[in-house]
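S.K.: missing the sequence, but the structure's below:
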């Protein structure tokens, strides 16, 4: 790509939802055997799940699946106002939304596949 240190570039990830990523080259260095290149050194913000349908739907999903709402669902379960089987169906989705951190190792693994 011919990018230089501290240079930034943007790319469009999803042509239907218009997810625009802002990326900066921190440093270019020779490949050190201790760490395969390219690699991700940091990230900020959460990554929306695939096919969420754009910013409005992502923001709504964050609100619907927030920690406060999760605690309310648990309280409803504790009070016996919801069937355990109903909550069981929701559990996988809640786990996805409650753990939306950035996985740098997974990003590095994807970068290594793309670099081949």
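M.R.: Okay, I see it. In this text, all values refer to a predicted model and were calculated from it rather than measured experimentally. Numbering: from 1, shown residues only.
S.K.: only C-alpha atoms for contact and neighbour calcs from this point on.
M.R.: Will do.
S.K.: quick one, what contacts the spatially most central residue of the chain?
M.R.: The chain has residue 47 as the residue nearest its centroid, 2.5 Å off, counting by C-alpha atoms, centre = their mean. Residues near residue 47 by C-alpha atoms under 8 Å, 6 or more residues apart in numbering: 100-102.
S.K.: Likewise for residue 21?
M.R.: Contacts for residue 21 (C-alpha under 8 Å, 6+ apart) come out as 10-13.
S.K.: Now do the SS call for it.
M.R.: Put simply, residue 21 is strand when judged by DSSP: H, G, I helix; E, B strand; the rest coil.
S.K.: which outside residues touch the host helix or strand of residue 106?
M.R.: For residue 106, the host element (DSSP states H and E) is helix 104-115. With C-alpha under 8 Å, 6+ apart as the test, helix 104-115 has contacts from 36-43.
S.K.: Use this one as the comparison:
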């Protein structure tokens, strides 16, 4: 079950330094996760945390890489035939170079909180 698989386990068990991850089978977003450095950090207990971010995620269901390229062309060119439609369809004032670090940190922190080991209640006899 992929939902229960930790990237750290994949790296340790296979020795892989690069992992390919396919997100959204319909749009075929292929992500490459490259392990650049492994370090122990006891403050996070092996949970995810955000180190760095670059660029903004494309809107959902934009049509994969080709659809995203077309979307960027359309919103960036007022004379493009799909300009108005794409501008209204996507997020307001979409800039692919702007990173919303607070939103990303909140999402990663929510994952960390959800995945944090919980103490199990012990039964008394």
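M.R.: Okay, I see it. Owing to the predicted nature of the structure, the values given are computational and were not obtained by experimental measurement.
S.K.: Make a markdown table from the contacts of residue 47 of the first structure and add distance to residue 86 of the first structure and secondary structure to it.
M.R.: Output for those, formatted as a markdown table (distance: C-alpha to C-alpha, whole Å; DSSP: H, G, I helix; E, B strand; the rest coil):
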| residue | distance to residue 86 of the first structure | secondary structure |
| --- | --- | --- |
| 100 | 23 | coil |
| 101 | 26 | coil |
| 102 | 29 | coil |
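S.K.: now the helix holding residue 106 of the first structure, how far from the centre of its chain.
M.R.: Taking the mean of its C-alpha atoms, helix 104-115 of the first structure sits 14 Å from the chain's own mean (C-alpha atoms, centre = their mean, to the nearest Å).
S.K.: can you point me to the longest helix in the first structure?
M.R.: Longest helix in the first structure by number of residues, with DSSP state H as the criterion: helix 84-98.
S.K.: what residue of the first structure takes the place of residue 75 of the second structure?
M.R.: Matched by TM-score structural alignment, residue 75 of the second structure corresponds to residue 65 in the first structure.
S.K.: Can you lay out the contacts of residue 21 of the first structure as a markdown table showing neighbour count, secondary structure and distance to residue 27 of the first structure?
M.R.: A markdown table is the format used below for the contacts of residue 21 of the first structure (neighbours: other C-alpha atoms under 10 Å; DSSP: H, G, I helix; E, B strand; the rest coil; distance: C-alpha to C-alpha, whole Å):
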| residue | neighbour count | secondary structure | distance to residue 27 of the first structure |
| --- | --- | --- | --- |
| 10 | 10 | strand | 17 |
| 11 | 11 | strand | 19 |
| 12 | 12 | strand | 23 |
| 13 | 11 | coil | 23 |
